[in-house]
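# next input, structure requested:
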Amino acid sequence: MPINERRSLWRRMRPYVTVFDGPLMLVIVFLLGTSLVALYSASIGIPGKIEDQLRNIAMSFLVMWFVANISPQNMMRIALPAYVVTLSLLLAVALFGTIKLGARRWLNLGFAQIQPSEFAKIAVPLMLAWYFQQRHGQLRWHAYALGALLLLVPVALIARQPDLGTALLVVAAGACVIFLAGLAWKAILALVLMGAACLPIAWSMMHDYQRERIMTLIDPTSDPLGKGFHIIQSTIAIGSGGITGKGWTQGTQAHLEFIPERTTDFIFAVFSEEFGLVGNLFLMFLYLLLIGRGLMIASNAPNLFTRLLAGAITMIFFTYAFVNMGMVSGILPVVGVPLPFISYGGTALLTLGLGSGILMSIQRHRKLVQT
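Have a look, this model is predicted:
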């Protein structure tokens, strides 16, 4: 009898313990393992980074497990409150936010400082997925227009801080939701043309440092010791890695401190210098598996809400990787976007853990959701 009781307890607890999606979890573990290898080398001379990152990873797994236990039905219930709270926090930042390095991005709660724009990466696509689910089967042009407005309001508040990197991630996730909801290709083409026509206006509204980043992208040698320093040094590191790299902990650009922010935004340059093209192909293969698994979960999702949400989370993963590798390689302007699951940092890793947990919840509950 005691054996049967123990088995019965395990049967009751098993659905809450074995919530992780195997293929997705395997890719994330490989990425985090690669992160620790790269971070160990990049943080030589900077004590405490590995310990802090291990703590961040543990918190990320806890968040992932918690969210994976939340059913998509409950996610739909919290979509609107989460959006309203996030919007309220962004407004509070605009009015009372703490200024650091010329940007007003943080909100001081007394016991801690938070960056509400990070919440928008999940809250906005969650809200848009809920919105289009409520109007499924009766989508007209005005429904897409209102959806675009729901996206643009938080994006405008984030861009105003200014934080173009986070704004870009939110735009990508939200635009993915609107596209997957069935927006016609003609409308997409019209929006692209309108966006191109508005580029001169956008240029005039940019801050000086934002215009300088774009001009530096075109010609980084115009200010090699100033604005172009990041791009020049990171591209030197990537190129000097060659085919197989210089070897782990043997990168000269990183250890002679030529690469700025080498544990966070520019860790890809450190990895490239030490592991070369072979290491980069391995890393890109892991991201391909991550994005492919996300798209597979989205394609198997049982209703519009889960399909749109899974597609948006996958787009966030893609945008993180594409923008970071692009800016470090010198093909995109430098913005504050970390390399997903690789760069050092707690907030971004928690956001990625939250997104991964959502994907796992959708996969786990796919047979329980009403279509």
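
# alpha carbons only for contacts and neighbour counts from here, please
Will do.

# would you verify that residue 333 is located in a helix?
No. Going by DSSP: H, G, I helix; E, B strand; the rest coil, the assignment for residue 333 is coil, not a helix.

# spit out the contact partners of it.
By CA atoms under 8 Å, 6 or more residues apart in numbering, residue 333 lies in contact with 213-214, 216-217, 327.

# go again using 7 Å as the cut-off
The contact partners of residue 333, by CA atoms under 7 Å, 6 or more residues apart in numbering, come to 213-214, 217, 327.

# I'd say residue 369 and residue 302 touch.
Yes. Judged on CA atoms under 7 Å, residue 369 makes contact with residue 302 at a distance of 6.4 Å.

# compare those two (neighbour count), which wins?
When neighbours are counted by other CA atoms under 10 Å, residue 369 and residue 302 differ, and residue 302 comes out ahead with 19 against 15.

# correct me, but that one touches residue 366?
Yes. Taking contacts as CA under 7 Å, residue 302 lies within contact range of residue 366: 5.7 Å.

# which stretches of the stretch 51-200 of the chain form helices?
Under the criterion DSSP state H, counting those that start in this stretch, the stretch 51-200 of the chain contains helices at 72-96, 116-134, 141-159, 164-180, 185-197, 199-205.

# buried deepest among the ones you listed, which one?
Using mean count of other CA atoms under 10 Å, the stretch among the helices of the stretch 51-200 of the chain with the greatest mean number of neighbours is helix 116-134 (a mean of 25).

# contacting residues around residue 159?
Here residue 159 is in contact with residue 167 (CA under 7 Å, 6+ apart).

# could you measure from the closest residue to residue 239 other than its chain neighbours over to residue 236?
For residue 239, ignoring the flanking residues on the chain, the nearest one in space by CA to CA, 6 or more residues apart in numbering is residue 273 at 7.3 Å. To residue 236, residue 273 is 9 Å away according to CA to CA, to the nearest Å.

# so those two - more neighbours on which side?
residue 273 (32 against 16).

# wait, doesn't that one sit right on residue 246?
Yes. Shown here, residue 273 and residue 246 form a contact pair, counting by CA under 7 Å, at 6.3 Å.

# let me have the helices of the stretch 51-200 of the chain in JSON lines, extended by distance to residue 346.
Below are the helices of the stretch 51-200 of the chain laid out as JSON lines (distance: least, CA to CA, whole Å):
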{"stretch": "helix 72-96", "distance to residue 346": "19"}
{"stretch": "helix 116-134", "distance to residue 346": "11"}
{"stretch": "helix 141-159", "distance to residue 346": "20"}
{"stretch": "helix 164-180", "distance to residue 346": "15"}
{"stretch": "helix 185-197", "distance to residue 346": "34"}
{"stretch": "helix 199-205", "distance to residue 346": "32"}
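
# and this one, please, so the two structures can be compared:
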Amino acid sequence: MTFLPDMESGRDSFFGKLRRIEWGLVFVMAMISVVGTILLFGAAGGSWEPWAGDHIIRVCIVTCLMLVVATVDVRIWYHLAYPAYFGVFILLVAVELFGKVALGAQRWLEVGPIRLQPSEFMKIALILALARYYQDAESDRMWTIRAHVIPLVMLAAPAALITLQPDLGTAIMVAGVGATMVILAGLSWWYVIAAGTSVVAFALAAFFFFMAEFQKNRILTFLDPSRDPLGSGYHITQSKIAIGSGGIFGVGYMQGTQSQLDFLPERHTDFVFAMLLEEFGMVGGLFVLSLYLAAMAFGIYISIGCRHIFGKFLAAGVTMLLFIYVGINAGMIMGLMPVVGEPLPFLSYGGSVMLSLMFGFGLVQNAKVYRDKTLGSGFKSSKRVR
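Okay, the predicted model is just below:
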């Protein structure tokens, strides 16, 4: 088959595709990035270096990437889904064999000046692969466990490799996104309940027999931060102080003692939301959370409106990924979850998460642009949602 786009009435010209992009979602993500730039500027004491300037440049680059991904024919992403998954999986295996060790973890591959963290890209690759699988699957068998054996293996294998690095936070995200897509595909809730019970049992076994010592300390510190206030409990303790001092309206921009006096660790990455709550209070925090909720609402709207299962699952999977990011980070800085080192997308400083997630939202926009596309030649079926 050919991948040339349909050109009826110029509908699939490049500018025609741009008109069908959900610009409201682009605006919301830009607003989050602007807030992030303001916070990073303040975190550096009122300087564009070393974080805010780079943040703006990265946002501009990945936004252009998102628009490019959105306009590529959806059939191309369909055919690249499995190769992308297996390519990233091979990189995860390479991390285990040749990976760079830093800060007690083996998560990176170094090729000359390039440093890659394949686990970040597995989140999107898994969503692509599962979306293709369910596009081709027989819809009348989705309630049975047999229909989901391959997807469960596809999510369990990379999650296990990422856990070994060890990177528990990313492993949870990969498993969580994959499990959500399996449930959305129609798996019987009896299997879901049984799986949930098994996960709890496995988590207890993992804590006592498989987790590294620093991972155990994170969980024990989460339960009782006072057991090591100057060690493993330091992050949560300082974060709670920052949040408490912010109150309803905050202490003012660049006036937070926890962030400006360097008591709050990783204030430009994992704990940037704690800095926001200190300086702008609960009002500022609710404003940012409302922006994230708006982005998720756009993702759900696009998923519901897409007429083929591939795009529907792409939009749902990426939206769920954003939800997990926000939920883990917000819960972490408030002491509701253990510290697992996951940043807040587009607000925190960092390139890998921004690149992978903006690529994912390019796929969400692609589902919007090609929402009425009939996935025909080269597919088992055209699969339109009734």
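
# TM-score of the superposition?
The TM-score (TM-score structural alignment, normalised by the length of the first structure) is 0.94; 364 aligned residues with a CA RMSD of 1.8 Å.

# what do we get in the second structure for the residue nearest to residue 239 of the first structure?
Under the alignment by TM-score structural alignment, residue 273 of the first structure pairs with residue 278 in the second structure.

# which residues touch the nearest residue to residue 336 of the second structure once chain neighbours are set aside?
What sits nearest to residue 336 of the second structure in space, not counting adjacent residues and going by CA to CA, 6+ apart, is residue 222, at 7.6 Å. Residue 222 of the second structure makes contact with 335, 337-338, according to CA under 7 Å, 6+ apart.

# kindly report the same for residue 245 of the first structure.
Going by CA under 7 Å, 6+ apart, residue 245 of the first structure touches 272-276.

# show where the helix or strand residue 37 of the second structure falls within falls in the first structure, residue numbers please.
Assessed by DSSP states H and E, residue 37 of the second structure sits inside helix 23-43. Aligning helix 23-43 of the second structure against the first structure (TM-score structural alignment) gives residues 22-42.

# okay, buried residues for the matching stretch please.
For stretch 22-42 of the first structure, the neighbour count (16 or more other CA atoms under 10 Å) marks 24, 27-28, 31-32, 34-42 as buried.

# what lines up with residue 95 of the first structure in the second structure?
Under TM-score structural alignment, residue 95 of the first structure pairs with residue 97 in the second structure.

# let's verify the alignment partner in the second structure of residue 298 of the first structure: helix, strand, or coil?
Using TM-score structural alignment, the partner of residue 298 of the first structure in the second structure is residue 303. Secondary structure, three-state DSSP: residue 303 of the second structure is helix.

# in space, what's closest to residue 303 of the second structure - neighbours in sequence excluded?
residue 312 (4.4 Å).

# list the residues that contact the aligned partner of the one you found in the first structure.
Counting by TM-score structural alignment, residue 312 of the second structure corresponds to residue 307 in the first structure. By CA under 7 Å, 6+ apart, the residues touching residue 307 of the first structure are 298-299, 301.

# what's the helix or strand harbouring residue 366 of the second structure aligned against in the first structure?
Residue 366 of the second structure belongs to helix 352-369 when assigned by DSSP H and E. Mapped onto the first structure using TM-score structural alignment, helix 352-369 of the second structure spans residues 347-364.

# what are the buried residues along that stretch?
Within stretch 347-364 of the first structure, the residues that count as buried by 16+ other CA under 10 Å are 348-364.

# after superposition, how close is that stretch to the second structure?
Stretch 347-364 of the first structure differs from its equivalent in the second structure by a mean of 0.9 Å after superposition (mean CA distance after the TM-score superposition for the first structure).

# next one: residue 233 of the second structure from residue 252 of the second structure, what distance?
Per CA to CA, residue 233 of the second structure is found 27 Å from residue 252 of the second structure.

# the two: which has the busier surroundings?
The residue with more neighbours, out of residue 233 of the second structure and residue 252, is residue 233; 21 against 13, by other CA under 10 Å.

# that one -> the first structure?
Residue 233 of the second structure maps onto residue 228 in the first structure, by TM-score structural alignment.

# what residues are up against its match?
Residue 228 of the first structure touches 216, 220-221, counting by CA under 7 Å, 6+ apart.

# top of those residues by neighbour count?
Result: residue 216 is most packed of the contacts of residue 228 of the first structure (other CA under 10 Å), 23 neighbours.

# surely residue 315 of the second structure touches residue 297?
No. Using CA under 7 Å, residue 315 of the second structure makes no contact with residue 297, being 10.8 Å away.

# what residue in the first structure is paired with residue 171 of the second structure?
So, by TM-score structural alignment, residue 171 of the second structure is matched to residue 167.

# surely its match touches residue 158?
Yes. Assessed by CA under 7 Å, residue 167 of the first structure is found in contact with residue 158 at 5.8 Å.

# wait, what's in contact with the aligned partner of residue 145 of the first structure in the second structure?
Residue correspondence to the second structure (TM-score structural alignment): residue 145 of the first structure is matched to residue 149. Contacts of residue 149 of the second structure were listed using CA under 7 Å, 6+ apart, and none were found.

# aligned to residue 134 of the first structure, what sits in the second structure?
Checking TM-score structural alignment: residue 134 of the first structure goes with residue 136.

# kindly provide the distance from its match to residue 384 of the second structure.
According to CA to CA, residue 136 of the second structure stands 11 Å off from residue 384 of the second structure.

# and what of residue 350 of the second structure?
Remark: distance between residue 350 of the second structure and residue 384 of the second structure (CA to CA) = 38 Å.

# more neighbours, these two?
Using other CA under 10 Å as the criterion, residue 350 of the second structure and residue 384 rank with residue 350 on top: 19 against 16.

# got the end-to-end distance for stretch 106-117 of the second structure?
One end of stretch 106-117 of the second structure sits 10 Å from the other (CA to CA).

# where does that stretch end up in the first structure?
Against the first structure, stretch 106-117 of the second structure falls on residues 104-115 (TM-score structural alignment).

# give me the residues contacting the matching stretch.
93, 97-99, 161.

# put the buried members of those into a ChimeraX selection.
Restricted to buried positions by 16+ other CA under 10 Å, the ChimeraX selection for the contacts of stretch 104-115 of the first structure reads:
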select :93,97,98,161
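
# could you dump the contacts of stretch 104-115 of the first structure to JSON lines with distance to residue 175 of the first structure?
Formatted as JSON lines, those follow (distance: CA to CA, whole Å):
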{"residue": "93", "distance to residue 175 of the first structure": "24"}
{"residue": "97", "distance to residue 175 of the first structure": "27"}
{"residue": "98", "distance to residue 175 of the first structure": "29"}
{"residue": "99", "distance to residue 175 of the first structure": "29"}
{"residue": "161", "distance to residue 175 of the first structure": "21"}
